[in-house]
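# The following block contains a protein sequence and its predicted model.
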Amino acid sequence: MGGMDTNDYRTALISGEVRAWLARRQKTQAELADHLGIARSAITRRMKGDRLFSLPELMDVADWLEISLQDLLGPEILGTRKSPRSDLVTTGAREDEWALRGSNPRPMD
């Protein structure tokens, strides 16, 4: 990642994926700006990684390109972080401590 912080790195990955999909679909940044109803300069900032795409924008881009959001983001972006829940559940606990002590194992009616 070099001197880039995590958010800058992710922003750069996302903008790179959008650029790649535009090229695959033979679409221009100007067409994307028109489709999203935003200024071309705003698309330029997003494509350079100076500004984040919002989630609704990414969903709209994927629909417009006729791909899934998963396809648009790609495996590198989607795999950059594992679920935080697994970290929270077991942090500082031994396996024998995971179960609630004194809980009733019978189902409730």
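Structure received.
# When you work out contacts or count neighbours from here on, use the C-alpha atoms and nothing else.
Noted.
# Could you report the neighbour count for the closest residue to Arg25 other than its chain neighbours?
Once flanking residues are discounted, Arg25 sits nearest to Leu65: 7.0 Å by Cα to Cα, 6 or more residues apart in numbering. Counted by other Cα atoms under 10 Å, the residues lying close to Leu65 total 19.
# List the contacts of Leu65.
21-22, 25 (Cα atoms under 8 Å, 6 or more residues apart in numbering).
# hold the first one in mind and look at this next one:
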Amino acid sequence: MSSFQIGAPARRAGEARAAHVAAEVRAEMARQGKTKGELARALGVTHHTARSRYDGTQPYNLIELVQVSLWLGVPLGRLAEVA
């Protein structure tokens, strides 16, 4: 049985996209004066989990991105847009 492994270039690209999404979320939260505690409540997760998403150390999953976009009142594409 073989296992699927993502190659280093694809992994780096995914990490760059995740960092970009986290930066967009942080920027929008700053514009709106929202806190990490409020983010945790909006996502229904612990402060630790919210902080790891906010800091970009763990990527947001699709459901979380939808929740964040609704909570911030911005289109999902704005948060996930890659220049």
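Received the coordinates, thanks. None of the values given here were measured: they were computed from a predicted structure.
# picking up where we left off before, closest to Ser86 of structure 1 among the contacts of Leu65 of structure 1?
Minimum distance to Ser86 of structure 1 across the contacts of Leu65 of structure 1 is 32.5 Å, recorded for Trp21 (Cα to Cα).
# if I look at the residue mapped onto the closest one from structure 2, how far off is Leu76 of structure 2?
Aligned against structure 2 by TM-score structural alignment, Trp21 of structure 1 finds its counterpart in Glu28. Using Cα to Cα, to the nearest Å, one gets 12 Å for the distance from Glu28 of structure 2 to Leu76 of structure 2.
# which strands and helices sit next to the lengthiest helix in structure 2?
Ranked by residue count and defined by DSSP state H, the top helix of structure 2 is helix 8-32. On a contact count with 3 or more Cα pairs under 8 Å, 6 or more residues apart in numbering; DSSP states H and E, helix 8-32 of structure 2 meets helix 47-55, helix 62-72, helix 76-80.
# Tell me which of the ones you listed sits most buried.
Most buried of the helices and strands packed on helix 8-32 of structure 2 by mean neighbour count (mean count of other Cα atoms under 10 Å) is helix 47-55; its value is a mean of 18.
# which residues in structure 1 does it match up with?
So helix 47-55 of structure 2 sits over residues 40-48 in structure 1, by TM-score structural alignment.
# ok now the matching stretch, how far from the chain's centre?
18 Å (Cα atoms, centre = their mean, to the nearest Å).
# circling back: mind listing what's buried in the longest helix of structure 2?
Neighbour counts using 16 or more other Cα atoms under 10 Å place 15, 17-26, 28-29 of helix 8-32 of structure 2 among the buried residues.
# ok, now stretch 70-88 of structure 1?
Going by 16+ other Cα under 10 Å, stretch 70-88 of structure 1 has these buried residues: 72-73, 77.
# Locate the residue nearest to the spatial centre of structure 2 within the secondary structure: which element?
In structure 2, the centroid-proximal residue (Cα atoms, centre = their mean) is Tyr60; its distance is 3.6 Å. For Tyr60 of structure 2, there is no host helix or strand (DSSP states H and E).
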